[in-house]
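Q: Fold the following and give me the result.
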Amino acid sequence: MDKNKKHSFETMAIHAGGGKNANNALNPPIYQTSTFVFDNIEHVEKVMSFESDDYVYTRGNNPTLRLFENRMTALEEGKGAVAFASGMAAISSVLFSLLKPGDNVIVNKTLYGSSYNVVTHVLPQYNVSYKIADLSDTDKLSELIDENTKVIYFETPSNPNLMILDIKKIASIAKEKGVKVVIDNTFATPYFQRPLTLGADVVVHSATKYICGHGDVVGGVAVSKDEDYIQSLKFDYMCEFGGVMSPFNAWLLLRGLKTLGVRMKEHEKNAMAVAKFLKSHPNVKEVYYPGLEDFKGHEIAKEQMSGFGAMISFEVKGNLEDAKKVVNSVKLAQLAVSLGDCETLIELPAAMTHRGYPKEELAKFGLTESMIRISVGLEGVQDIIEDLDSALSF
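A: This is a model prediction of the structure:
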């Protein structure tokens, strides 16, 4: 690929960050090795002092991992990336790398359950405090930031209520105060949204989801425009905490990236049709999807995203038992945690992915016990709609 030419996302997802493969192979090999050998002690010194790009040990780096990191760097328009064993390894390592005892982090009121637990239960054990806020109200953000605030962390769209936050505005306020902005871009993927171009400092992903796309990998990645930070994140945190991705998983993620653009177009097309169907259904009270014109964050989503993704949440008319009936009655959709797979997945967040939130305070976090979340898959959209229609006939 001509490195001096600006290529499309789809082209970069297949070719970026690589070169000629060994033995003229079309696909990159899996370097399934834990360690690498040296020619002599002089070679050791060059590698250990970073005078050479050669490898030492897969926990530090590996050619397959490096290719995945380079490709994610290109797609997110960053300067470097670090691959991790899981999305939570990426998120927790980034937070630990930017915070020290006495600091505080501001987070949005709606977060993925495990991220919420890290912020509210793990970090405080290391004397890092937190502030939970509605970050859609940017007018109040400046007041929340104090001299000990070092990080603002959020998802947009958020999990599971699809809340849209203004990346540019939040990043602008944070920059004035010297605060780093970390954004989980899992729902949107770099195909629909690139937070680093809007002012974010670090982007994290659960690569398990859309980047993989096939439900057969657990992995994470962090991307930044600060090369020195990426060096520190890799060698001071990923290596020392040990959350390394396996070469085989990196290879599977490279395979997934090849079809990311194609998949996201189809996912979104299906999701829009499903959202409109749910919106018109007599047994549905509310639909949360950024692509709907009356959705609260629709206009901001249009500005900072090139598409609206394939995650939908909704509330049925009735109570928790009615919501349970829906998720128990689907035949095509699968009752499961996770998202971003070819299969349509359905769940009750308060009982599954977000069960760590206090039940009596769910409303404060933008959640309800009866909220249903759907990861709209790649099946025939009419089949998905008919499945939901049947389940909603209670």
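
Q: CA atoms for contacts and neighbours, from now on please.
A: Will do.

Q: Would you mind measuring from residue 121 to residue 314?
A: 29 Å (CA to CA, to the nearest Å).

Q: To compare against the first, here's the next sequence to fold:
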Amino acid sequence: MTRHDDRFRENRFETLAVGAAENATHSDKGGTSDVIPPIHLSSTFEWASGDDANEHDYSRKSNPTRAALEEQLARLEGGEHGLAFASGMAAISTTMLSLVPPGGHLVSSDSVYSGTEKLLTESIANHFGVNVEFVDAREPENVDAAVDSDTDLIWAETPTNPLMRLCDIRSIADIAHDHAIPFGVDNTFASPYFQAPLELGADIAVHSTTKYLNGHSDSIGGAIVTDDDEIFEKLAFSQQIGFGNMLSPFDCYLVTRGIKTLPARMDHHQENAMAVARLLEAHDRVARVHYPGLESHPQYDLAAKQMSGYSGMLSFEFDGTMAEIEAFIDSLEIFTPGTSLGGVESLIEVPSLMIPDKVSHRSDTTEIPETLVRISVGIEHTDDLREDLRTALP
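A: Okay, the predicted model is just below:
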């Protein structure tokens, strides 16, 4: 079932996220009417022919628990096909390696997650001879200028990590379609609740399910959703046969469980993030706040146009020394220093301090300021979060 099926056409996102009716193992189909899809740990399934044939035979190729999650992911993104992977990077690398041949051409937004950047520059380019061209995708004409008849894939991340930049998905999708090139979007920061790349014209939506989709910081995973049958076949072959990068049944269960509360969590994440962003914007030791929901964000109009909300991710530039930033981090009681994001707990990261080997210095347009602080705002009480920051800031 997908969001396009007649039966669920009128259902709202919250209903799709809970997914009880869609995911139940109905007794008339040999199931036990579970409201929650059970965890199928079996690596293999009994073979039968004809009418008794089982759609699953080996869990690397297909597993009932994973199939339930993949159908749910497709519904949430409004796509026809979903695939669940062992990590977000597994989903990204599968997309790129399946759709871009050795010696091919890939155009990517220049502001991307550091893991994606290293994959593109050190693996895709060096080992497979792919011409990877980074462009400032905030301006669609830069993408258009980079694309030619040899381009195999356009890739973008929006909002970006950690600078919170946006790209115009619909405009870039139009460029991709004019050239008959697939266009993939990393939708991790927004989640399907706040942004629908496929509805805006993208061919592929990718997620690290580790983040908002699971939402509880207890599972590593990735996902791809697409409307394109041919793209799906290529990606499914790579997931199941080529790379074997599928998500385990237990992790599928965890993500399925997390998705049920995604709408409620995202609303709370956004409410808290907006309150934190406004507090920081008004503080005299904060030089700049990067949050698409603030009117001061240079792409606020685009955010309001293509997103239904702004998520819980923000970053800000601290006006002070690195020693003062360390003292600020050490003084926090609720915000935990950590490099992940999207969980119910609030995390804070200083990239130059905590992950200096991953900070990009590729170009002036993507340089991450030394004093940049990234916050994943959780779902604790708003007043407690604000007070924690207010007390710790010098």
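
Q: What does the TM-score come to for these two?
A: After superposition, the two chains reach a TM-score of 0.93 (TM-score structural alignment, normalised by the length of the first structure), with 384 aligned residues with a CA RMSD of 1.9 Å.

Q: Which one's more surrounded, residue 121 and residue 314 of the first structure?
A: For residue 121 of the first structure and residue 314, the more surrounded residue by other CA atoms under 10 Å is residue 314, and the numbers stand at 22 against 14.

Q: Alignment lookup: the more buried one to the second structure.
A: Mapped onto the second structure by TM-score structural alignment, residue 314 of the first structure lines up with residue 316.

Q: Its match belongs to a strand, doesn't it?
A: Yes - with DSSP: H, G, I helix; E, B strand; the rest coil as the criterion, residue 316 of the second structure is located in a strand.

Q: Kindly provide the distance from it to residue 373 of the second structure.
A: From residue 316 of the second structure to residue 373 of the second structure the distance is 5 Å (CA to CA).

Q: the strands in the stretch 51-200 of the second structure, which residues?
A: Assigned by DSSP state E, counting those that start in this stretch, the stretch 51-200 of the second structure shows strands spanning 81-85, 105-109, 131-135, 151-157, 183-186.

Q: Please name every helix or strand in contact with the second one.
A: If I follow you right, that is strand 105-109 of the second structure. strand 131-135, strand 151-157 (3 or more CA pairs under 8 Å, 6 or more residues apart in numbering; DSSP states H and E).

Q: I'd like the strands of the stretch 51-200 of the second structure written out as TSV, with distance to residue 145 of the second structure added.
A: Written out in TSV, the entries for the strands of the stretch 51-200 of the second structure read as follows (distance: least, CA to CA, whole Å):
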stretch	distance to residue 145 of the second structure
strand 81-85	31
strand 105-109	10
strand 131-135	9
strand 151-157	11
strand 183-186	15
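
Q: ok, the match of residue 314 of the first structure - contacts?
A: 280, 286-290, 372-374 (CA atoms under 8 Å, 6 or more residues apart in numbering).

Q: switch the cut-off to 10 Å
A: 162-164, 277, 280-281, 286-291, 350, 369, 371-375 (CA atoms under 10 Å, 6 or more residues apart in numbering).

Q: before we move on, back to that, which of the strands of the stretch 51-200 of the second structure sits closest to residue 10 of the second structure?
A: strand 81-85 (19.4 Å; CA to CA).

Q: ok so, going back, most tightly surrounded among the strands of the stretch 51-200 of the second structure?
A: strand 81-85 (a mean of 28; mean count of other CA atoms under 10 Å).

Q: how much does that strand stray from the first structure?
A: Strand 81-85 of the second structure differs from its equivalent in the first structure by a mean of 0.6 Å after superposition (mean CA distance after the TM-score superposition for the first structure).

Q: So for the first structure, the centremost residue is which one?
A: Centroid check for the first structure by CA atoms, centre = their mean gives residue 186 as the closest residue, at 2.1 Å.

Q: What's that one aligned with over in the second structure?
A: So, by TM-score structural alignment, residue 186 of the first structure is matched to residue 188.
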